[in-house]
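Asker: here is the input, now give the coordinates:
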Amino acid sequence: MSGSRNIDYLAGYSAELQQQVTQLIDAGKLPDYLRQRYQGGHGVSNSKSLYQYTLTLKNTHLKKSAPLSKVEYDDRIDVIHNALGLHTHISRVQGNKLRAKKEIRIASLFKQTPEPFLRMIVVHELAHIREKEHNRAFYNLCQYMEPDYHQLELDLRLYLTCLERFGPIY
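Answerer: This is a model prediction of the structure:
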């Protein structure tokens, strides 16, 4: 593939898959493919509802994990950090005790994506509560919380490619 046809979000995938995506892009069919697979929109449009959404997933799958101090949409994530979500662990000494806070920030672009993409990124950030690295245990935990995790990750990468090439589709 030439530089202009490079598909950055799919760099880790097989050449065959990248070729299939390139064909969809060249034919202008990638937006239709995604619209057919995923209906647009969800009701998680502000940080308060995102916190409740995340807490529900956490309480379902990670009951014994440390509580979350904050979950919010962040307009600056994709620009500053080149990421889709962030998890932070902040430890502070208060008197003779160590207090830990866990926060999750999700890129604001997920306000306009289909719900499965939001769920995938929230599951990804929740998995970091237990597993810091992207290792086998991390991905096993992601699949435990979301059995279609790997398919959703691929489709999210397709969505980001589509967004870059064709603009918003929902």
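
Asker: for the rest of this, base every contact and every neighbour count on C-alpha atoms.
Answerer: Will do.

Asker: dead centre of this protein: give me the residue that sits there.
Answerer: For the chain, the residue lying nearest the average C-alpha position, counting by Cα atoms, centre = their mean, turns out to be I121 (2.3 Å).

Asker: in space, what's closest to it - neighbours in sequence excluded?
Answerer: The spatial neighbour of I121 that comes closest, neighbours along the chain excluded (Cα to Cα, 6 or more residues apart in numbering), is G85 at 6.8 Å.

Asker: tell me, how many residues neighbour that neighbour?
Answerer: A count of nearby residues for G85, using other Cα atoms under 10 Å, gives 21.

Asker: let's compare: structure for the following, please.
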Amino acid sequence: MKTNYISHYPINVQAQVQQMIDQDRLGLFLLAKYPTAHRVANDKELREYVLGLKNRYLKKSNPLSKVVYDNKIHVINNALGLHSYVSRVQGGKLKSKNEIRISSVFKKAPLAFLSMIVVHELAHLKEKEHGKAFYQLCEHMLPDYFQLEFDMRLYLIQLDLGGAIYS
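Answerer: Just a heads-up that it's a prediction; the model follows:
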């Protein structure tokens, strides 16, 4: 069973997904719902996209020093993107840097999935832990956050099955 990305969902949901896999319909389901991949092709465009969302929802949060696609993030380890916060003393002053790194797997994914991951990482600017306030902030920025997270997990299953569906 290739449903490891949805193992914490109810058994009946996992069974429905397994049925789509067995009938080779998962990719078709995703393509019907998300027919195209986004066009945020490089780090510069990703930074612009992320800053647009940040400026819309989190204007007063700390600035981002780096926003990049990262080939080293392994989705298998449950990381789709990473937010890092680094503090250093530099010349007697405390400097902090916020960085967002998005797995390169999402260079060829629907914009909705990229948005979900970016919103998740931006939410960490205000809420460090995955608690109620964190997910409320995610939903504020992206009202269908939870559905998109589920669908994105289906996309990861599809990729594991060897079926890239966007070129």
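
Asker: excluding chain neighbours, what is closest to the corresponding residue of structure 2 for E115 of structure 1?
Answerer: Under the alignment (TM-score structural alignment), E115 of structure 1 pairs with L111 in structure 2. In space, and not counting its chain neighbours, L111 of structure 2 is closest to H38: 4.6 Å by Cα to Cα, 6+ apart.

Asker: what do we get in structure 1 for the one you found?
Answerer: With TM-score structural alignment as the matching criterion, the partner of H38 of structure 2 in structure 1 is H42.

Asker: same thing with G52 of structure 2?
Answerer: Under the alignment by TM-score structural alignment, G52 of structure 2 pairs with T56 in structure 1.

Asker: kindly report the same for D144 of structure 2.
Answerer: In structure 1, the residue matched to D144 of structure 2 (TM-score structural alignment) is D148.

Asker: for L68 of structure 1, see how far away the residue nearest to I121 of structure 1 is.
Answerer: Taking Cα to Cα, to the nearest Å as the criterion, G85 of structure 1 is separated from L68 of structure 1 by 15 Å.

Asker: please name the residues that touch D75 of structure 1.
Answerer: With contact set as Cα atoms under 8 Å, 6 or more residues apart in numbering, D75 of structure 1 has these partners: 107-109.

Asker: what about 10 Å?
Answerer: Contact criterion Cα atoms under 10 Å, 6 or more residues apart in numbering gives 105-109 as the residues in contact with D75 of structure 1.

Asker: show me the helices in structure 1, by range?
Answerer: For structure 1, helices defined by DSSP state H occupy the ranges 15-26, 30-37, 47-61, 115-130, 136-145, 149-166.

Asker: list the buried ones in the third one?
Answerer: So that's helix 47-61 of structure 1. 47, 50-51, 53-55, 57-58, 61 (16 or more other Cα atoms under 10 Å).

Asker: over to the first one?
Answerer: Under the neighbour-count criterion of 16+ other Cα under 10 Å, helix 15-26 of structure 1 has 18, 21-22, 24-25 buried.

Asker: now do the end-to-end distance for stretch 93-112 of structure 1.
Answerer: Across stretch 93-112 of structure 1, first to last residue, Cα to Cα, it's 39 Å.

Asker: right, I mislabeled it, should have said stretch 138-151 of structure 1
Answerer: The first and final residues of stretch 138-151 of structure 1 sit 16 Å from each other (Cα to Cα).
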